[in-house]
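Visitor: With the sequence up front, the predicted model follows.
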Amino acid sequence: MKYLIVGLGNIGQEYADTRHNIGFMVLDELAKQENAKFYSMRLGYYTEVSYKGRMLYLIKPTTYMNLSGKSLNYWMKELKIPIDNVLVIVDDIALPLGTLRLKPKGSAAGHNGLKNIEYTLGHSNYARLRFGVGDNFPKGKQVDYVLSGFDDDELPQLPALIERSIEMIKSFATIGAELTMTRFNK
């Protein structure tokens, strides 16, 4: 069984530890735990890890957030992975920090990365792991907020949330979206 796990983010050092790059951060930690190294490939940084007899293909798109669909679509076709085995990890300002939600499908909710994936695929029927980053920003400052780093009081929470995200990815690949939602979405 093959799974495509796509962590959304932006390439470049200036975006490295920003809220918008939580998808990259989760996959970086998963790769680190599995002693896997990312390689620069077409439209993304690529690595693969094996988990309980399943291959997890980890992709960090190099297309920038607004063109994430191009990378996801390319790798889905290249690796011949069905949409049911695709999981996108994405930051979500509608959820408070500390909230993780797996959804089998849904709306883009104004997120440019998800909007582009939906546009590229022609539908929104793909699983996503929504990582809450909060919405503590003044009106009109959403872009500045998601492109900024986590606050000092938020940083201590990140390792456990990233670890839980990894557990959810592994669960998705072994027991599927519905059971993972039942187990983790609280």
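Guide: In hand now; what should we look at? Numbering: from 1, shown residues only.
Visitor: going forward, measure contacts between C-alpha atoms and count neighbours the same way
Guide: Will do.
Visitor: can you confirm Lys70 is in a strand?
Guide: No. Counting by DSSP: H, G, I helix; E, B strand; the rest coil, Lys70 falls outside a strand, being helix.
Visitor: For it, the count of nearby residues, please.
Guide: 20 (other C-alpha atoms under 10 Å).
Visitor: In contact with it, which residues are there?
Guide: 43, 63, 116-117, 120 (C-alpha atoms under 8 Å, 6 or more residues apart in numbering).
Visitor: Now do the strands in the protein.
Guide: For the chain, the strands defined by DSSP state E cover 2-7, 39-41, 44-51, 54-61, 86-92, 100-103, 127-132.
Visitor: so which of those strands comes closest to Lys141?
Guide: Of all the strands of the chain, strand 86-92 sits nearest to Lys141, with 15.0 Å by C-alpha to C-alpha.
Visitor: Please go through the chain and pick out the longest helix.
Guide: Using DSSP state H to define each element, the chain has its longest helix at helix 158-184.
Visitor: next up, a second structure to put side by side with the first:
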Amino acid sequence: MKVVVGLGNPGRQYLGTRHNIGFVVVEACAKLDPAAGWRLKFSSQCCEVRMGSETVLLACPQTFMNLSGNAIRQMVGFHKVPLVDLLVVCDDMNLPVGKLRLRAAGSAGGQKGLQNAIDQFGSNQFARLRFGVGRPPGQMAATDYVLGRFAKAETDDVDLAVGRAVDAVRLWVEQGVTAAMNRVNAAPEGSV
């Protein structure tokens, strides 16, 4: 089994915000399997899907972003999944809108949900797919920016990038992190 976790905040007021793009990607992955059914488990909305020959647990923690690590630790511990079989999908303000970056391990880069997962495991040795949301304009606070919604002019780019992110998740599941990184990180805009 592999585990793919999208980071975000629960609640209707956060639907469609930049900070919830991890939820959007994971929910789009679930649509690949028409038999997928969501249920509340491990403090998360979860469903199991098939990707190639793999069973994949998809999860959207229902804790708030900064406490995501506890939910992730619960599901990984219960299923005895090694960290190499965990992928966390999150927003990244240091990447332009729609740009994807896949890494096998590394720092949180200021992403508090990712940092909480690192703290919970005492390790940063799990994959992460970062989805660019761009930088706040002018003097806007980072928190206000990530809790805001994408501009109408960004919608098409975001929708295309969500499709590329789903392809990136599938590549990670079916071919492993190295092959997926080689494709995702080298891909010209608009492809994976």
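Guide: Cool, got the structure. Please read these numbers as outputs of a predicted model, since none were measured by experiment.
Visitor: about what we covered before: so which of the strands of structure 1 is nearest Lys139 of structure 1?
Guide: Comparing those under C-alpha to C-alpha, the one sitting nearest is strand 86-92, at 16.4 Å.
Visitor: Endpoints of stretch 122-129 of structure 1, how far apart?
Guide: 20 Å (C-alpha to C-alpha, to the nearest Å).
Visitor: now swap in stretch 118-125 of structure 2 and tell me
Guide: Note: stretch 118-125 of structure 2 ends 8 Å apart using C-alpha to C-alpha.
Visitor: so where is it in structure 1?
Guide: With TM-score structural alignment applied, stretch 118-125 of structure 2 matches the range 118-125 in structure 1.
Visitor: residues contacting the nearest residue to Pro61 of structure 1 once chain neighbours are set aside?
Guide: Excluding the flanking residues, the one nearest Pro61 of structure 1 by C-alpha to C-alpha, 6 or more residues apart in numbering is Gly44, at 4.1 Å. Going by C-alpha under 8 Å, 6+ apart, Gly44 of structure 1 touches 59-63, 71.
Visitor: Looking at neighbours, which among those is most surrounded?
Guide: Counting neighbours by other C-alpha under 10 Å, Lys60 leads those with 31 neighbours.
Visitor: And for the corresponding residue of structure 1 for Leu15 of structure 2, nearest residue in space, chain neighbours not counted?
Guide: If you follow Leu15 of structure 2 across to structure 1 using TM-score structural alignment, you land on Ala16. Once flanking residues are discounted, Ala16 of structure 1 sits nearest to Asn10: 7.7 Å by C-alpha to C-alpha, 6+ apart.
Visitor: hmm, back to that, among the contacts of Gly44 of structure 1, which recur in structure 2?
Guide: Compared against structure 2 with both residues aligned by TM-score structural alignment, their matches' C-alpha atoms under 8 Å, the contacts of Gly44 of structure 1 retain 59-63, 71.
Visitor: Now do the contacts for the residue nearest to Ala16 of structure 1.
Guide: Counting by C-alpha under 8 Å, 6+ apart, Asn10 of structure 1 has contacts 16, 20-21, 61-65.
Visitor: The residue most central in space within structure 2: what's it in contact with?
Guide: Central residue of structure 2 (C-alpha atoms, centre = their mean): Val89, 1.4 Å from the mean position. Val89 of structure 2 sits next to 4-7, 22, 25-26, 128-131 when contact means C-alpha under 8 Å, 6+ apart.
Visitor: Could you single out the nearest of the contacts of Asn10 of structure 1 to Met55 of structure 1?
Guide: Pro61 (18.6 Å).
Visitor: picking up where we left off before, just among the contacts of Lys70 of structure 1, which is most surrounded?
Guide: Most neighbours among the contacts of Lys70 of structure 1, by other C-alpha under 10 Å: Ile117, with 24 neighbours.
Visitor: Leaving out sequence neighbours, find the closest residue to it.
Guide: Gly69 (3.7 Å).
Visitor: so how many other residues sit close to that neighbour?
Guide: 22.
Visitor: ok, now which ones touch it?
Guide: Shown in contact with Gly69 of structure 1 (C-alpha under 8 Å, 6+ apart): 113-114, 116-121.
Visitor: Just send those back as CSV, with distance to Asp135 of structure 1 too.
Guide: Shown next, in CSV, are those (distance: C-alpha to C-alpha, whole Å):
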residue, distance to Asp135 of structure 1
Gly113, 18
Leu114, 18
Asn116, 22
Ile117, 23
Glu118, 23
Tyr119, 25
Thr120, 27
Leu121, 28
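Visitor: and the gap between Ile83 of structure 1 and Leu179 of structure 1?
Guide: Applying C-alpha to C-alpha, the value for Ile83 of structure 1 to Leu179 of structure 1 is 18 Å.
Visitor: And Ile81 of structure 1, by the same measure?
Guide: When distance is defined by C-alpha to C-alpha, Ile81 of structure 1 is 21 Å away from Leu179 of structure 1.
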